[in-house]
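Engineer: Mind looking at a prediction? Sequence and model below.
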Amino acid sequence: MIRIAIIDDAVEIGTQLETILIEITTNKGIAIDIDIYYSGKELCEHLQNGEFYDLIFLDIEMPEFTGIDVSKMIRDNLKNDATQIAYISGNKEYAIEIFEYDPLYFVHKPINKEKIEKVFERLIHRLHLQADAFTYKTGHNIVKIPIKDIIYFESEDHQIIIHYYTQNEYHKDSFYGLLDHVQKQLKSFQFLRIHKTYLVHHLYVRKYAYDKVYLSTGIELPIAQSKRKEIRAEQFAINRKESV
């Protein structure tokens, strides 16, 4: 699901944009979730409380807290480079000012379906380029780890510990979340849920035993009794794909 925020102090613009987005994504068979805000300050409060969006349609000319102010908070204060921002304005001169905030697109008012389709096509392209990275939020930072570098995930006290390699060095980090959600997010990659506590990347499994896996890092992790039959079947399916 793609999470989208619309920020415009004009109610009719927000409603029009929402209608266009629903029409576009319905035709493409893409699931979206849309939130509408009528002030930049309101959006910033939600972002500071941990809300995350894949795409933000951001009106530049708003009273008190402008679109530029919101951009500074997202990119500079929250260190969030993952969220894509499509700017909306009737003034083309802003196209230069927003350049430093890595805009996805500049939508010149009035908006229409054709313009928004171009935004969405570019968004899908960028998301596909980022698809081989796992993104998570820790503190006020958005972190992206290449899938190929992730060894395994571990669940501990409402936190997820991610174990990974970067430049041949072992690292680990943590973030709040559920391992079930991580597993769903990575369902198209070769991650095996060997235990309620562990989600392991097949790439780093050196050997499968009856009740445990041996990782190439030297770590041994248990396979839950209830998972053993399922893991053997998944292992067999992966090995068949790799041998083709």
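Structural biologist: Arrived safely, thanks for sending. Numbers count the residues shown, from 1 in each chain.
Engineer: use CA for all of it now, contacts and neighbours both
Structural biologist: Will do.
Engineer: quick one, helices of this structure?
Structural biologist: With helices called from DSSP state H, the chain shows them at 11-28, 40-48, 67-72, 94-97, 113-129, 179-185, 228-243.
Engineer: With mean neighbour count and distance to Tyr87 as extra columns, can I get those helices in a markdown table?
Structural biologist: Putting these into a markdown table (neighbours: other Cα atoms under 10 Å; distance: least, Cα to Cα, whole Å) gives the following:
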| stretch | mean neighbour count | distance to Tyr87 |
| --- | --- | --- |
| helix 11-28 | 15 | 13 |
| helix 40-48 | 16 | 13 |
| helix 67-72 | 20 | 8 |
| helix 94-97 | 13 | 9 |
| helix 113-129 | 14 | 10 |
| helix 179-185 | 14 | 28 |
| helix 228-243 | 12 | 43 |
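Engineer: Please compare the first structure with the one that follows:
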Amino acid sequence: MTIKCIAVDDEPLALDMVSKFIEQTSFLSLQSKFDNAIQALGYVNQNEVDLIFLDIQMPDLSGMELARILDGKTNSKKPKIIFTTAYNQFAVEGYKVDALDYLLKPFSYEEFLKAATKAYQFFENQKKNTVTKVEIEKQADYIFLKVEYQLVKVMLKDITYIEAYKDYVKVHLKDKPNPVLSLTSMKSMEDLLPADTFMRVHRSFIINLDHIDSVSRNVIHIGNAQIVVSENYKDSFMEFLNKWVG
């Protein structure tokens, strides 16, 4: 498998280095290179690109802005991104646009190859499965959660409840003292989890119905947690509750 790449960087030396690294990596194919993100966007809109090695700090249109534009595309062919930057403060933003990796300048070929190999493994998994990424995550009795720059397998039966926490979600697990912290939204988790087992009961909580210990009025007890059912979700929860006790 060959991954079609472009490189984008406004610094000529950095652009030449990344381009050289791509060309000496057997499974990467350099399609083009750009010193600004606007030209790169035009190319991506007209050509098939699998992977972009993308600088962040650029004039006119930054690499992060380009990444957000591409992330907003609805087609499944949108390219993946590996950021190449001298600034580490953009790491969280990189998570939000689902970047594959984040290379901090100056980086060696060894570091570049490690990131490129991660991309290769990602595309190999896509090739082996004809379903979309979301469908892959929904299969069987587990999901994958993005925790830092890795995917962590979590069994559905072990999830007791999910709690919103700033830009993250806390996934609380049975018999685990600490929750798994994943940079995603409650809406994404709600869409990902099977509706016959998991229910949104509050803008900040999704519960695993199988782990409910008791219910008192509008409060759900799961272990030591007490989760209030908000007004917006009360009707759907009461419908479940009536079936549960009936």
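Structural biologist: Cool, got the structure. It should be emphasised that the depicted structure is a prediction, and the values quoted were computed from it without experimental measurement.
Engineer: Just give the TM-score of the two.
Structural biologist: Put the two chains on top of each other and the TM-score (TM-score structural alignment, normalised by the length of structure 1) is 0.52; 174 aligned residues with a Cα RMSD of 4.5 Å.
Engineer: on that earlier part again, same list, the helices of structure 1, but as CSV with distance to Ile56 of structure 1 please.
Structural biologist: Below are these laid out as CSV (distance: least, Cα to Cα, whole Å):
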stretch, distance to Ile56 of structure 1
helix 11-28, 12
helix 40-48, 10
helix 67-72, 10
helix 94-97, 16
helix 113-129, 11
helix 179-185, 21
helix 228-243, 38
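Engineer: which one of those lies closest to Tyr214 of structure 1?
Structural biologist: Tyr214 of structure 1 lies closest, by Cα to Cα, to one member of the helices of structure 1: helix 228-243, at 13.5 Å.
Engineer: Can you tell me which residue sits nearest the middle of structure 2?
Structural biologist: Asp98 (4.4 Å; Cα atoms, centre = their mean).
Engineer: Please name the residues that touch the alignment partner in structure 1 of that one.
Structural biologist: The equivalent of Asp98 of structure 2 in structure 1 is Phe52 (alignment by TM-score structural alignment). In this structure, Phe52 of structure 1 makes contact with Arg3, Thr83, judged by Cα atoms under 8 Å, 6 or more residues apart in numbering.
Engineer: same deal with Tyr214 of structure 1?
Structural biologist: Here Tyr214 of structure 1 is in contact with Val205, Arg206, Lys207, Tyr208, Glu220, Leu221 (Cα under 8 Å, 6+ apart).
Engineer: Distance check, it against Ile151 of structure 1.
Structural biologist: Note on Tyr214 of structure 1: its distance to Ile151 of structure 1, by Cα to Cα, to the nearest Å, is 12 Å.
Engineer: measure the residue nearest to the centre of structure 2 to Tyr161 of structure 2 for me?
Structural biologist: Taken as Cα to Cα, the span from Asp98 of structure 2 to Tyr161 of structure 2 is 24 Å.
Engineer: do the same with Glu110 of structure 2
Structural biologist: Counting by Cα to Cα, the gap from Glu110 of structure 2 to Tyr161 of structure 2 is 40 Å.
Engineer: try Leu70 of structure 2
Structural biologist: 32 Å.
Engineer: more neighbours, the two?
Structural biologist: Tyr161 (24 against 19; other Cα atoms under 10 Å).
Engineer: Tell me who's in contact with that one.
Structural biologist: With Cα under 8 Å, 6+ apart, Tyr161 of structure 2 has these contacts: Val171, His172, Leu173, Phe205, Ile206, Ile207, Asn208.
Engineer: Identify the residue of structure 1 aligned to the third one.
Structural biologist: Mapped onto structure 1 by TM-score structural alignment, Leu173 of structure 2 lines up with Tyr164.
Engineer: What count of nearby residues applies to its match?
Structural biologist: Tyr164 of structure 1 sits with 20 neighbouring residues when counted by other Cα under 10 Å.
Engineer: likewise Arg193 of structure 1?
Structural biologist: 21.
Engineer: aligned partner of it in structure 2?
Structural biologist: So Arg193 of structure 1 corresponds to Arg200, using TM-score structural alignment.
Engineer: Chain neighbours aside, what residue packs nearest to its match?
Structural biologist: Spatially, and ignoring its direct neighbours in sequence, Arg200 of structure 2 is nearest to Ile206 (4.2 Å; Cα to Cα, 6 or more residues apart in numbering).
Engineer: check contacts around the residue sitting furthest away from the middle of structure 1.
Structural biologist: What lies farthest from the middle of structure 1 is Tyr210; by Cα atoms, centre = their mean that is 34.9 Å. Going by Cα under 8 Å, 6+ apart, Tyr210 of structure 1 touches Ile223, Arg228.
Engineer: and it, what pairs with it in structure 2?
Structural biologist: Using TM-score structural alignment, Tyr210 of structure 1 lines up with Arg217 in structure 2.
Engineer: list the contacts for the counterpart of Thr138 of structure 1 in structure 2?
Structural biologist: Using TM-score structural alignment, the equivalent of Thr138 of structure 1 in structure 2 is Val147. Taking Cα under 8 Å, 6+ apart, we find Val147 of structure 2 in contact with Val180, Leu181, Ser182, Leu183.
Engineer: 10 Å instead, please
Structural biologist: Shown in contact with Val147 of structure 2 (Cα atoms under 10 Å, 6 or more residues apart in numbering): Tyr95, Lys153, Tyr168, Val180, Leu181, Ser182, Leu183, Thr184.
Engineer: Pull out the buried residues from those.
Structural biologist: Among those, the ones that count as buried by 16 or more other Cα atoms under 10 Å are Tyr95, Tyr168, Val180, Leu181, Ser182, Leu183, Thr184.
Engineer: distance of the last one from Val245 of structure 2?
Structural biologist: Applying Cα to Cα, one obtains 34 Å for the distance of Thr184 of structure 2 from Val245 of structure 2.
Engineer: for the fourth one, same thing?
Structural biologist: Leu181 of structure 2 sits at a distance of 33 Å from Val245 of structure 2 (criterion: Cα to Cα).
Engineer: do the same with the fifth one
Structural biologist: Ser182 of structure 2 sits at a distance of 34 Å from Val245 of structure 2 (criterion: Cα to Cα).
Engineer: wouldn't Val180 of structure 2 be in contact with Leu145 here?
Structural biologist: Yes: look at Val180 of structure 2 against Leu145 with Cα atoms under 10 Å: they come within range, at 8.7 Å.
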